[in-house]
Each structure stands twice: as C-alpha cells, then as structure tokens.
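In: Fold the following and give me the result.
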Amino acid sequence: MASLSDTQFDFLQDVYMLLACIMSQGWKVTFGEVARPIEMQEIYVRTGRSKTMNSQHIPRLAIDLNFFKPTPGGGTEYVCTKEAIQGFGDYWEGLNPKNSWGGNWNSFKDTPHFQRRR
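Out: So this is what the prediction gives:
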C-alpha cells in the first residue's frame, strides 16, 4: 500500500488537472474545505451535515470546490447542481479509478466534493 504522503501527492496532481480543466472552460473555482479535524467531523455527523466518521477530508484526500459559471455579461454565477457540474465530476472520476465525485453518490449527493479513496 502506498504511503499517505504518496497518496496525497497523487490526489493533489489530479486536483491540479481538475482545476486546469475547469479554468480552461472559462469557469472560476474557489476552495471550500480540504483538511478537517476529527472534532469537526464529529460535529458534522451530530448535526446531520455528514453521515460518516470515515471522511476523506480527515487524511486530506478530499476537497470541496465552489463553482462559478461564466455568464453572458462577462460575470460569473455560483452553481452547485449536479447537472451544472456533471462534466467536471465525470472528468475527475476518469482521471483515476480511486477518484470519486460526491455528485454521483447514490445515498447522499455532495456536488462540491471530490475525493480519492485509499
């Protein structure tokens, strides 16, 4: 099994590719959450914001992104629907079989979420 730092490095390389793909299409993107302490994950589970204590944010193998689609007037519009960012989710999952996009999950949709399984 690869070390955590090797897996994080591979994950970061794919994040770089995803960001390049997003920006090449004229979209803007900002970071949401990457690293998450266990104590914060406990709060998220307790308040219903997450369903698991096995979040890939804890080992820094997940990132939440905020997407801003270009508008005709030259501005941007925040979007987070599955339909709006499906192409980016598909691109992410195509980079590595261990990559998973939260918009394709069955039980809980988390469209800003991109992760690498160990």
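In: C-alpha only now, for contacts and for neighbours.
Out: Will do.
In: Neighbours of the closest residue to residue 76 other than its chain neighbours, how many?
Out: If the residues on either side of it in the chain are set aside, residue 76 comes closest to residue 70, at 4.3 Å by CA to CA, 6 or more residues apart in numbering. As a burial measure, the neighbour count of residue 70 was computed by other CA atoms under 10 Å and equals 15.
In: Could you also give me the structure for this next sequence, so I can compare it with the first?
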Amino acid sequence: MTLSEKQQLFTVLIAQLINFADNNGMRLTFGEAYRTPEQAKLNAKSGVGISNSLHTQRLAVDFNLFINGEYKTRTEDYRALGEYWESIGGSWGGRFKSNPDGNHFSLEHNGVR
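Out: As a prediction, this is how the structure comes out:
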C-alpha cells in the first residue's frame, strides 16, 4: 500500500472513530493532527514525542475528549475509544510502553506505531 493510500484509509478510519465517539456520548476536538519534521524533532528533544512521528506522515492524530461537557485528560478516559480504534486496525497510544499517550491514534507505517 502506498503512503497516499494509507493516508486515505487513515482518514476513513478516523471518520469511523469520530462517529463511534459521537454515538457513545463522547465529543472530540482535534488536538495535533500534523507536525512538520522540525516540530517532531523539537518534541523529541523535549521528551514529548519521537522524531519519526507518524504525525509527519499524516497517519496520526491527537484528540481532545469531552464527556458530558467535561474535558478528559487521563489515558484511562480514552480506553473505549482506544479499544474501538484497535478493533478497526489502528494503533492506540494508550498502549505505548514507555510513555502511554491515550489521546493518540495512529495507523502503523514502516514499523512505527
């Protein structure tokens, strides 16, 4: 699958995730969807991310989650979304070993999740 085809699939899967959230009483706003390579390097140096971030490939998005109007920030708050995302083929940041990132949703590419 080419990168462009994977980006198109990612977009469709994200639409499904947004619909799942909406149908289950969760509201989402976009956090970070795209990072330039320079931003990814800065985040890596500050310990926020990795320099080969899938955000630079347009294969990752961070969401802000609201339930009953309340902004949720804990990885656990995102569990239902993360499990659904995994069930449709995505990688959920809540499973990251060294730095769980519950609001991160990506599609694996070249071995990067």
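In: now what about the TM-score between them?
Out: After superposition, the two chains reach a TM-score of 0.92 (TM-score structural alignment, normalised by the length of the second structure), with 109 aligned residues with a CA RMSD of 0.9 Å.
In: quick one: contacts of stretch 66-84 of the second structure?
Out: Contacts of stretch 66-84 of the second structure from elsewhere in the structure, counted by CA atoms under 8 Å, 6 or more residues apart in numbering, are 17, 20-21, 25-28, 64-65, 91-94, 100-103, 105.
In: Could you write me a PyMOL select line covering just the buried ones among those residues?
Out: Here is the PyMOL selection string for the buried members of those, based on 16 or more other CA atoms under 10 Å:
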select buried, resi 17+20+21+26+27+28+64+65+91+92+93+94+101+102+103+105
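In: Among the contacts of stretch 66-84 of the second structure, which are located in strands?
Out: Counting by DSSP state E, the contacts of stretch 66-84 of the second structure place 26-28, 64-65, 91-92, 105 in strands.
In: Now do the same for residue 104 of the first structure: its match in the second structure.
Out: For residue 104 of the first structure, the aligned position in the second structure is occupied by residue 95, per TM-score structural alignment.
In: give the contact list for its match.
Out: For residue 95 of the second structure, the contacting residues are 101-102, taking CA under 8 Å, 6+ apart as the criterion.
In: Look up how far residue 44 of the second structure lies from it.
Out: Between residue 95 of the second structure and residue 44 of the second structure the computed distance is 19 Å (CA to CA, to the nearest Å).
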